[in-house]
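> have a look at this prediction, sequence included:
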Amino acid sequence: MSTHKDVKKITTNTLLKMKAAGEKISMITAYDYSFARLFDKAGIDVVLVGDSASNVMAGNETTLSITLEQMIYHAQCVVRGIDRSLVVVDLPFGSYQSNPDIAVASAIRIMKETNGHSVKLEGGAEVIDSIRRIVSAGIPVMGHLGLTPQSIYKFGTYTVRAKEEMEAEKLRKDALLLQEAGCYAIVLEKIPAALAREVSTSLAIPTIGIGAGNACDGQVLVMHDMLGINNEFKPRFLRQYLNLEQQVTGAVQQYIRDVKSHDFPNEGESY
C-alpha cells in the first residue's frame, strides 16, 4: 500500500513522455471527492473536472449554465481525493472568451482556489491570445478542438465535426497553433478517426480523443456515461463498462422492500 510520500505523481511532463514512449493516456471526468478517490486509486492518469458537471451533476441541458464558482467548488472536492492523477479543470463558458485579461484572471482563480494542476479551454485561433497569456502566467493549458460543446448554439448540433475539408484544415492549423502557444495536450472531440490520426502524428504534444478513433495518444470518457449512471446517452464512441443505473435501482428497490416488510434492520443490525 503506497503512502502519500512515495506516490509518483502524474505531471504534464509525464504525459509528454508517455506520448514519446507510445504509452496511451487514460482520462476520466470526476466532480466529487468520493469518485475522484476511487479513480485515483484505480490508477487513472488524468482526472478532468469537466464543465459536463452542468449536465450530469446539475441537470442542465447544456454546459453553458455552469459558473466559475461552481467549477471551483467541484474541483476543490476532486482535488481532495487525488494522490497521483493529474487534475485538469475546465474553464466554463464566459470565463475566458471575452478577453485575455478575464481568461488569465479565471485561470488564476481556479489554480489558487482549487489546487488543481491545469486548466482546459475550448477553441483554436479565436482564443489563442488567452492561451498564450495563461501559459505565460505559469499555468498549464490543455486545448480542446473538434466538437466544442460550449459552442453548441453556434453549431446547432452535437454531430461529428471537421468532416468537410475546410473545417478539417482549420482544425489542423488550430492544433499546431495550440501547440505553438504552449498547450501541453489537446482533446479532440467527435472528429473523423483519420483526421485525428493525422493531427496526432503532426504534433509533439499528446492528443486525448473522445469519439476520435484509437490513434489519439489517450482517451477520455464522462464517468456517468462509462459507468452507466446515465443510460439515456449512448453515442457510438461510448463503451459502457457498468450499468450502475440498473444496479443502483435494484439495490434501492430491495432496501425499500426490506424496510416495508420489517426485515431491515434485523436483530444483528440493532443495538
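That came through, no problem.
> drop to CA atoms for contacts and neighbour counts, all remaining ones
Fine.
> ok, now how distant is residue 40 from residue 196?
If you measure residue 40 against residue 196 using C-alpha to C-alpha, to the nearest Å, the figure is 28 Å.
> and here's the other structure:
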Amino acid sequence: MRKSIFDLLERKGKQPISMLTAYDYHTACTMDEAGIDMILVGDSLGNVMLGYENTLAVTVEDMIHHGAAVVRGAKQAMVVIDMPFMSYQASVEDAVRNAGRIMKETNCQAVKLEGGAEYADRIRAIVNAGIPVVAHIGLTPQSVNALGGFKVQGKSLEQAQKLLADAKAVEEAGAFAITLECVPAELAKLVTERSGALTIGIGGGNGCDGQVLVYQDMLGYTNGFTPKFVKKYADLHSVMLEAFKQYKHDVETREFPSKEQTFAINEEVIEKLY
C-alpha cells in the first residue's frame, strides 16, 4: 500500500525518511522498487528536464504532465508535487485552485510550496481544502533573484531567528512536513527538535527527519556543476557518453546491426524478387 502521512509522521525521531525527485514513469517505477519513501516531482524539472536556466518558467501544466506520469509509476511511495512560481503567490484563491488542479489531475498525495510565514495563509487554505502540504524554507529557488543567488540561509542571528519563525508558522498553518534547503546543520537540527512536522533536508545536515536530492545529481547524470550537499552514488554521465560514442562508431562501421540483431528471409524468396 502507498505510504500515508501518518506512516511517515510515526517515524519522526526514529527512522529517517528517504526522498528523491522524479519526473517520469520509468524512474518512479525504479525508485518504488528500491523502496524510496517519498518522491518529489520538483519544479527542478525546469532545469534538468526542460533545459531552463532556473525554475521560474515552469507552469502548472508542466507539473501536472510530469506529476501524473510519476504517480502512475509509484505504487508505494508518497508522491509530492511542487507548486510552480506564481501558482500561489498572487492570492489565496489562486493557491487553492492550483493546488486542487494539481491533486485532481495527477492523483498525487500532497503539494509543496516555497516560503515561510508570508505564505502561511496559503498553506492553511490549501490544507483546509483537504490537500496535504509540504512547506519549503531556507533557500527557496523560486525567490533566487530576491535572495541574491543560491546562498546558504540562516547563518546570521537574524536569519536564523527568521527561519525558526518560518518553521513554526508553516507548521501551525498545517504543513505536515518542511523542506530545509541550504541551512546550517545545527540550525536544521534545532528546527527538527522544535517541530512536530517532519523535516526533510537538502543541504541541511543529517539531523533532519529525512533527506531529498535531485536524482540526476546523485546519479552523476551530467558533468556540470554539483552542489556541495550532493553525494554522487553513480557516474551515469560517463556510462551514457561511452555508450552513445560506441553506438555511433558501430553504426558508422556497420558493426551494428549485426546478424544477431537482424531478421532473415528465405533466399528463394529473394531470388524471385530479382
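Yep, it's here. This structure is a prediction, so every number in the text was calculated from the model and none was measured.
> quick one: TM-score?
The pair, once superposed, lands on a TM-score of 0.95 when counted by TM-score structural alignment, normalised by the length of the first structure; 263 aligned residues with a C-alpha RMSD of 0.8 Å.
> who has more neighbours, residue 40 and residue 196 of the first structure?
Using other C-alpha atoms under 10 Å, the more surrounded residue of residue 40 of the first structure and residue 196 is residue 196, with 28 against 19.
> for burial, what's the neighbour tally of residue 152 of the second structure?
There are 14 residues near residue 152 of the second structure, going by other C-alpha under 10 Å.
> so how far is residue 191 of the first structure from the alignment partner in the first structure of it?
Aligning on TM-score structural alignment places residue 152 of the second structure opposite residue 160 in the first structure. As judged by C-alpha to C-alpha, residue 160 of the first structure and residue 191 of the first structure stand 5 Å apart.
> name the residues contacting each of these two.
Counting by C-alpha atoms under 8 Å, 6 or more residues apart in numbering, the contacts common to residue 160 of the first structure and residue 191 are residue 147.
> quick one, strands of the stretch 101-250 of the first structure?
118-120, 141-146, 185-189, 207-210, 218-221 (DSSP state E, counting those that start in this stretch).
> out of the ones you listed, which is closest to residue 105 of the first structure?
Residue 105 of the first structure sits nearest to strand 118-120 of all the strands of the stretch 101-250 of the first structure, at 12.2 Å, using C-alpha to C-alpha.
> which residues in the second structure does that closest one match up with?
Counting by TM-score structural alignment, strand 118-120 of the first structure falls onto residues 110-112 of the second structure.
> now do the matching stretch: distance to the chain's middle.
Put simply, stretch 110-112 of the second structure sits 11 Å off its chain's centre (C-alpha atoms, centre = their mean, to the nearest Å).
> that one vs the first structure, average distance?
By mean C-alpha distance after the TM-score superposition for the first structure, the fitted stretch 110-112 of the second structure averages 0.2 Å away from its aligned residues in the first structure.
> name the residue closest to the centre of the first structure, please.
For the first structure, residue 48 is the residue whose C-alpha lies nearest the centre (C-alpha atoms, centre = their mean; 3.4 Å).
> check contacts around the aligned residue in the second structure for that residue.
Residue pairing (TM-score structural alignment): residue 48 of the first structure is matched to residue 40 of the second structure. Residues in contact with residue 40 of the second structure, defined by C-alpha under 8 Å, 6+ apart, are 19-22, 79-82.
> same question, residue 102 of the second structure
Contacts of residue 102 of the second structure (C-alpha under 8 Å, 6+ apart): 60, 63-64, 81, 108, 111.
> let me know the closest of those to residue 158 of the second structure.
The closest of the contacts of residue 102 of the second structure, once distances to residue 158 of the second structure are taken by C-alpha to C-alpha, is residue 111, at 28.9 Å.
> distance of the alignment partner in the first structure of residue 179 of the second structure from residue 102 of the first structure?
Under the alignment (TM-score structural alignment), residue 179 of the second structure pairs with residue 187 of the first structure. Counting by C-alpha to C-alpha, the separation of residue 187 of the first structure from residue 102 of the first structure is 23 Å.
> and if you look at residue 12 of the first structure?
Using C-alpha to C-alpha, we find residue 12 of the first structure at a distance of 24 Å from residue 102 of the first structure.
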